[in-house]
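*Asks:* Sequence plus predicted model, see below.
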Amino acid sequence: MSSEEKLMSQKKPAFPVTNQLNNYLIEHSRNIKIPIFYDDLLRFQGSIVVYDKNDEDTLWVRTYYSEFERQEIDLSLKKVYTILHSNGNDDTIPYLNVDAIDYCTFGNSKPFRVKIRNVLNDNYTYFYVKKTDASRIYGLELEHILSPYNLNFLVYKDTLIEEHIAGIPGDDFIKDFLPKCTESEKAQIAKEFVKFNERCMIRLLGDMRSYNYVIVPTHDFDHVVYKIRAIDFDQQCFEGKFKVYYPQFFKENFPMVTLVGQKLQEASINQYKIEERSIVAKRILSSETRIQELVSCMKNDIVSTEKNVKILKQQIFDFTKDVLFKKNSSMGEILETALQFVKRNYENMRVS
């Protein structure tokens, strides 16, 4: 298992949103005017460390603002919540309370996490405020189109609003929950990791270390079904090394890889890979126009370095033997060729 230092080449910069991508976001109701920006939340007066239930540092800090600033910020965040989750109507604002505004000191995006509570019933939810990054937007859109899960997010100028994806962080699950799972549950989790691994590779989503995805348990009759969902999307089509797009090659995921080896035979692993490729191909076919629009944006965009493009197209060619990859000159073209490769193989299988 390679370490992240060997896999990841450098810290990824944030890429600006092009006019073409911005028009795509407007067309698909992703670009909506909001009353607050990321930089507004940076005006906090101080902060305190947020600890988890085991009194360990979460790498988040709880911010506090001057009384005047807080009133204005709270009202704006409540409006953002209504825009994200409803129709933007102000009627529900009196029933909302901003319980916390946390700032993350770890990672690339330095997000704010906002906790919104309904005062009538104490139900609460979260959303995140981040700086815009074209890579992350492409990643979010591809997840929305090609994965089993719909995503809700908004972009306005230099600010990105993301809904919270509920689940158990992968690193916490591996440490605290996986050892307590039954043998049948472990087999089912192994299957899901194979499918998740394949899905990330197909759509070129990188850096799925265990803290960048969540495990979602769902009770179904007399057993629990586990699903795996990505929660961080800023490493979409940036790195040159093909292995970065395989969760299996990160040392943090070694327990999951071991589980796959223990619970699944080679024939089953291949079966689950084929199943996932077929499902992704069906999504490509059912959303072909939208994907073409998104890929067109990426083809006319710069979301990586020339060096990374050259490395990745050669390594994917070595893997697929598809000469079309050698003709690619951008990450958008590589992604387009990869999706066409999956779709073509699926259609050929149906014919045969």
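*Replies:* Thanks, I have it.

*Asks:* all contacts plus neighbour counts: C-alpha atoms, from now on.
*Replies:* Will do.

*Asks:* Centre of the chain to the helix or strand Thr337 falls within, how far?
*Replies:* Assessed by DSSP states H and E, Thr337 sits inside helix 331-351. Chain-centre distance of helix 331-351: 22 Å, with CA atoms, centre = their mean, to the nearest Å.

*Asks:* now for it, which elements pack on it?
*Replies:* The contact analysis (3 or more CA pairs under 8 Å, 6 or more residues apart in numbering; DSSP states H and E) places helix 331-351 against helix 183-202, helix 266-286, helix 288-299.

*Asks:* and these as TSV, adding mean neighbour count and distance to Val80?
*Replies:* TSV is the format used below for the helices and strands packed on helix 331-351 (neighbours: other CA atoms under 10 Å; distance: least, CA to CA, whole Å):
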stretch	mean neighbour count	distance to Val80
helix 183-202	20	30
helix 266-286	16	30
helix 288-299	17	25
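
*Asks:* mind listing what Lys78 touches?
*Replies:* For Lys78, the contact set (CA atoms under 8 Å, 6 or more residues apart in numbering) comprises 93, 96-98, 116.

*Asks:* 7 Å instead, please
*Replies:* Contacts of Lys78 were listed using CA atoms under 7 Å, 6 or more residues apart in numbering, and they are 93, 96.

*Asks:* If you tally nearby residues, what's the number for the residue lying closest to Gln315 once chain neighbours are set aside?
*Replies:* Among residues not flanking Gln315 along the chain, Phe242 sits closest, at 6.3 Å (CA to CA, 6 or more residues apart in numbering). Neighbour count of Phe242, defined by other CA atoms under 10 Å: 20.

*Asks:* hang on, the earlier thing: buried set for the helix holding Thr337?
*Replies:* Neighbour counts over helix 331-351 (16 or more other CA atoms under 10 Å) mark 331-339, 341-343, 346 as buried.

*Asks:* what's next to it, contact-wise?
*Replies:* Residues outside helix 331-351 that contact it (CA under 7 Å, 6+ apart) are 202-203, 237, 277-278, 281, 295, 298-299, 304, 309, 313, 324-325, 328.

*Asks:* which ones are touching Ile279?
*Replies:* With CA under 7 Å, 6+ apart, Ile279 has no contacts at all.

*Asks:* The stretch 101-250 of the chain: helices as residue ranges?
*Replies:* All helices of the stretch 101-250 of the chain, identified by DSSP state H, counting those that start in this stretch, fall at 134-146, 170-172, 183-202.

*Asks:* A further structure is provided below for comparison with the first:
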Amino acid sequence: MSQDLKISKKKPTYSISEKLDAYLSNYNRNIDLPIFYSDLLRFQGSVVVYDKNDEDTLWVRVYYNDFEREEIDRSLKQVYSSLISDGGTSILKYLSVDAIDFCTFGNSKPFRIKVRNILNDNFTHFYVKSADASRVYGLELEQMLSPYQINFLVCKDTLIEEHITGIPGDEFIKTMLPECSSAEKSQIAKEFVKFNERCLIRLLGDMRSYNYVFVPTHDFDHVNFKIRAIDFDQQSFEGNLKIYRPQFFKENNKMVALVREKIQNESIDQYKIEERSIVAKRMISYHSRLNKLLDCMEADAISTPSHIERLKEDIYNYTMDLNFRKSKNMGEILKNALDFVKRNYEDVSLKRFQ
């Protein structure tokens, strides 16, 4: 049953280790940047950004003095070229930085950059954040273990992330879900079950409704909806296992009710098995890269001793696998969780991991 779970109010920022930095360089995630997160903090002032209903979005639009703004714009356009294209300068003359917004809510306090192509007025966003090892691990795991590709770059203490398009979960649940057909609701319920299982397997926490999006795909005469995470700050940090299961957040109560209404228990078990099998297949495909990332995590400190002790005990109580009790850190806990899924997949006798 959904409940009001307690999450650490202020998760510490974990710096990028030398080993993780070498890993990122090996897979072309590292890049020399012309501007850093700290540079953007030197804004002169800001105004509140409101949505179409005149409600505070918790973002503010920042502005800089004229001299700095010219240099910042040029640097941000270069960052955009590196993230989206080949890093060349030929496209810069066609780009305009229309807005720089700063989020005052949450751990990462990101800057959101709006870049517009002046030839056709098409625009896109990307984010500039303070680099945090937890977030980087979460992004890399999303690339390998989810159905989605994700693009990001790291330079020293700065992280650049592409914008993930979709309908914010809280907005979708409030305004669009009630208007969906019965068939669409059944499909959405199925996706939530699979999303819930995927977050658990890879230990991605805090998937409250505003931390994921719904992605609609039109297929012949109907629309399919996928659920995609957009926040990776809580990768393998918290100690409470329920925090890695979206079903236990009160913000997802309507999704949990929808699952109960539309899907029988037998089908829920079937969809969980399907998702574990898909994740296991991805693990096999990314075998070498995943092992290198897990080696970095095992050598890293990305959580507190109390969280580690609680989580390994919680997972042991669900799986009765002694490997979890032997885990020394979050990296080992995650490795054992993934091994548990892969081992059962390979044995063709999946056990319940819930």
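*Replies:* It's in. Just so it is clear, the model here is predicted, and its values are computed rather than measured.

*Asks:* thinking again about what came up before, so which of the helices of the stretch 101-250 of the first structure comes closest to Val61 of the first structure?
*Replies:* The closest of these to Val61 of the first structure is helix 170-172. By CA to CA, the value is 19.4 Å.

*Asks:* Who are the packing partners of the closest one?
*Replies:* strand 213-220 (3 or more CA pairs under 7 Å, 6 or more residues apart in numbering; DSSP states H and E).

*Asks:* List the buried residues of the strand it packs on.
*Replies:* For strand 213-220 of the first structure, a neighbour-count test (16+ other CA under 10 Å) marks 213-216 as buried.

*Asks:* got it, and stretch 32-47 of the second structure?
*Replies:* Neighbour counts using 16+ other CA under 10 Å place 33, 35-37, 40, 43 of stretch 32-47 of the second structure among the buried residues.

*Asks:* Determine which two of the residues you listed are furthest apart.
*Replies:* Leu33 and Phe43 (19.1 Å).

*Asks:* what number of residues lie near His85 of the first structure?
*Replies:* 11.

*Asks:* typo on my end, it should be Leu92 of the second structure
*Replies:* When neighbours are counted by other CA under 10 Å, Leu92 of the second structure registers 17.

*Asks:* which one in the first structure is aligned with it?
*Replies:* Aligning on TM-score structural alignment places Leu92 of the second structure opposite Ile93 in the first structure.

*Asks:* if we can go back for a sec, among the buried residues of stretch 32-47 of the second structure, which lie within helices?
*Replies:* 37, 40 (DSSP state H).

*Asks:* Run a quick neighbour tally on Asn150 of the first structure.
*Replies:* 11.

*Asks:* In this structure it contacts His144, no?
*Replies:* Yes. In this structure Asn150 of the first structure lies within contact range of His144 using CA atoms under 7 Å: 4.7 Å.

*Asks:* now Asn97 of the first structure, what's its secondary structure?
*Replies:* strand (DSSP: H, G, I helix; E, B strand; the rest coil).

*Asks:* That one: what's it in contact with?
*Replies:* Contacts of Asn97 of the first structure (CA under 7 Å, 6+ apart): 116-119.

*Asks:* Show the buried residues in the residues you listed.
*Replies:* Taking 16+ other CA under 10 Å as the criterion, what is buried in the contacts of Asn97 of the first structure is 116-118.

*Asks:* from the residues you listed, which single one is nearest Leu285 of the first structure?
*Replies:* Nearest to Leu285 of the first structure among these, counting by CA to CA, is Ile116 at 37.7 Å.

*Asks:* Now which residue in the second structure aligns to that closest one?
*Replies:* Checking TM-score structural alignment: Ile116 of the first structure goes with Val115.

*Asks:* what's the neighbour count on the closest residue to that match other than its chain neighbours?
*Replies:* Spatial nearest neighbour of Val115 of the second structure, excluding adjacent residues (CA to CA, 6+ apart): Val97 at 4.6 Å. By other CA under 10 Å, the residues close to Val97 of the second structure number 20.

*Asks:* Report the contact partners of Val97 of the second structure.
*Replies:* Counted by CA under 7 Å, 6+ apart, Val97 of the second structure has contacts 73, 114-116.

*Asks:* just to revisit the earlier point, can you redo the helices and strands packed on helix 331-351 of the first structure as CSV with distance to Val351 of the first structure?
*Replies:* Putting these into CSV (distance: least, CA to CA, whole Å) gives the following:
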stretch, distance to Val351 of the first structure
helix 183-202, 22
helix 266-286, 14
helix 288-299, 20
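
*Asks:* Among those, which comes closest to Ile26 of the first structure?
*Replies:* So among these, helix 288-299 is nearest, using CA to CA, at 12.3 Å.

*Asks:* relative to helix 134-146, how tilted is the closest one?
*Replies:* Computed by axes from the mean of the first three to the mean of the last three CA atoms, to 10 degrees, the angle separating helix 288-299 of the first structure from helix 134-146 equals 160 degrees.

*Asks:* Mind listing what's buried along the next helix or strand after helix 288-299 of the first structure?
*Replies:* Counting by DSSP H and E, the next helix or strand C-terminal to helix 288-299 of the first structure is helix 306-320. For helix 306-320 of the first structure, burial by neighbour count (16+ other CA under 10 Å) applies to 308-310, 312-316.

*Asks:* Go through the residues you listed and name the one nearest Phe193 of the first structure.
*Replies:* Closest approach to Phe193 of the first structure among those (CA to CA): Ile316, at 21.5 Å.

*Asks:* Distance-wise, check the counterpart of that closest one in the second structure relative to His218 of the second structure.
*Replies:* Using TM-score structural alignment as the criterion, Ile316 of the first structure maps onto Ile315 of the second structure. Applying CA to CA, to the nearest Å, the value for Ile315 of the second structure to His218 of the second structure is 38 Å.

*Asks:* Cool, thanks, signing off.
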